[in-house]
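Q: Have a look at this prediction, sequence included:
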Amino acid sequence: MFYETKAGSGLALDPFKAIVVPRPIGWISTLSASGHANLAPYSFFNAFAGPPEYVAFGSGGMKHTLANIEATGEFVVNLATYPLREAMNATSTHQQGDEFELAGLEKAPCHLVKPPRVAASPAALECRHFHTVPLPQDNGQVDDWLVIGRVVAVHIDDQFIKAGRVDIAAMQPLARLGYAEYATIDDIWRMRRPD
């Protein structure tokens, strides 16, 4: 099969998100300029440099998360895990109100940024906004943005540090696949580079 992206695949569902996998979930918490908390998952997310460490996520539409980051310059990336899967999914809705409360999640304070983090998450990245890149469509209209943040602090639950390393398999992070599919990272193996 071959298709040009402008023409579409002809399949019932777009296969693009099923090919670029697994994608970590950026479970992003922010505060509005007036201090209202927001929490939402983004599957177009990853880490891109370090040190200094940078993360980025794609926002389809000017959602509360993006508007809050533009207004305050801060956000937190919380690790979405298998035990938190239902709460993470609950925060993906477009309802008004505090998503922490809607999902039954406790907030924990951060040290260098104002937005709260998910207390039950085993890891969180405190971030300061670096840059937002508009991603135009063919007609020039922009409804997607790439949001880049610099990581300024890291939280790790001590129970997941073993022999000086993060036991990521024990955390059971979620990964987004295509369609309505997810994966849990719990089978890890090592392979050294030959150099």
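A: That came in fine, so what should we check first?

Q: CA atoms for contacts and neighbours, from now on please.
A: Noted.

Q: which secondary structure elements does the lengthiest helix in the chain contact?
A: Ranked by residue count under DSSP state H, the longest helix found in the chain is helix 64-72. Applying 3 or more Cα pairs under 8 Å, 6 or more residues apart in numbering; DSSP states H and E, we find helix 64-72 packed against strand 26-31, strand 37-42.

Q: what comes up buried for that helix?
A: Across helix 64-72, burial judged by 16 or more other Cα atoms under 10 Å covers H64, T65, L66, A67, N68, I69, E70, T72.

Q: Show the subsequent helix or strand relative to it.
A: Next along the chain after helix 64-72, taking DSSP states H and E as the criterion, comes strand 74-79.

Q: Taking strand 26-31 as reference, get the angle to that next one.
A: Between strand 74-79 and strand 26-31, the angle comes out at 140 degrees (axes from the mean of the first three to the mean of the last three Cα atoms, to 10 degrees).

Q: put this beside the first:
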Amino acid sequence: MFYDAIANNHGLPHDPFKALVVPRPIGWISSLAPSGEVNLAPYSYFNAVGSDPHYVMFSSDGYKHSVSNIEATKEFVCNLATWDLREQMNLTSAPVPAGIDEMRIAGLTPAPSRLVRPPRVAETPVALECIYTQTVELPSHDPSSPNVVVIGKVVGVHIDDAFIRNGLVDSAAMKPIARCGYMDYAVVTEMFSMRRPSAVDAESLAAVSPKPVAG
């Protein structure tokens, strides 16, 4: 099938877009309101977008509590959502009023960060302490609810030592979860490796590739 993504005339019972860009990492974002209340919320439009220095981004449909807090305080933490914490992560997605501590609602433990003020989730094996860099507002069909992209620079990284084995992080052992379409999620339990081709490999492949035939 093909459909016009602007008209969104797919004819299906639910918009398939989120079921096509999968799996998506979950940014489990902890922040502080200017008055000091803790906020914790999951965002499925999340990813790493830089390596030197490291940057992460998450996108929100409108200026939700996380975005407002981060723009005001300039700090946040990305906590890894895992299989063992899936129910707690889901609880923190509830649309509660500002000032309600989702960490407490989900029975999670706030742990002090080293370089930023918002706490991290003590139960997660990975937390990224971030300094706010900028907000990018993307056009939306609903002007009252713009697509808001928040970018932060990673300034501190917490890793549970139990998952560092032979000098490498055993990501699969953490069982990170990812967002798929509809109400669906995925969990990483195994990985495979592939060596990236070198420039020499690329030249060799080009030499033996069939030449296009002139029409």
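A: Great, that's in hand. This structure is a prediction, so every number in the text was calculated from the model and none was measured.

Q: The longest helix of the first structure corresponds to what range in the second structure?
A: Aligned by TM-score structural alignment, helix 64-72 of the first structure corresponds to residues 65-73 of the second structure.

Q: quick one: contacts of that stretch?
A: With Cα atoms under 8 Å, 6 or more residues apart in numbering as the test, stretch 65-73 of the second structure has contacts from 29-34, 39-41, 60, 76, 98, 132, 150.

Q: swap in stretch 40-49 of the first structure?
A: Counting by Cα under 8 Å, 6+ apart, 23-29, 53-59, 65, 88-89, 91-92, 99, 176 sit against stretch 40-49 of the first structure.

Q: So which of the residues you listed belong to strands?
A: Members of the contacts of stretch 40-49 of the first structure lying in strands (criterion: DSSP state E): 23-24, 26-29, 54-59, 176.

Q: Save those as a markdown table, and put in distance to P134 of the first structure too.
A: A markdown table is the format used below for these (distance: Cα to Cα, whole Å):
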| residue | distance to P134 of the first structure |
| --- | --- |
| R23 | 21 |
| P24 | 22 |
| G26 | 19 |
| W27 | 21 |
| I28 | 19 |
| S29 | 21 |
| Y54 | 18 |
| V55 | 16 |
| A56 | 13 |
| F57 | 12 |
| G58 | 10 |
| S59 | 10 |
| R176 | 23 |
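
Q: Neighbours of S59 of the second structure, how many?
A: The number of residues packed near S59 of the second structure is 22, by other Cα atoms under 10 Å.

Q: Identify the residues contacting it.
A: Y43, Y45, F46, N147, V148, V149, V150.

Q: Three-state assignment for the closest residue to it other than its chain neighbours, please.
A: Among residues not flanking S59 of the second structure along the chain, V149 sits closest, at 4.2 Å (Cα to Cα, 6 or more residues apart in numbering). What DSSP: H, G, I helix; E, B strand; the rest coil gives for V149 of the second structure is strand.

Q: Likewise for E86 of the first structure?
A: Quick answer, by three-state DSSP: E86 of the first structure is helix.
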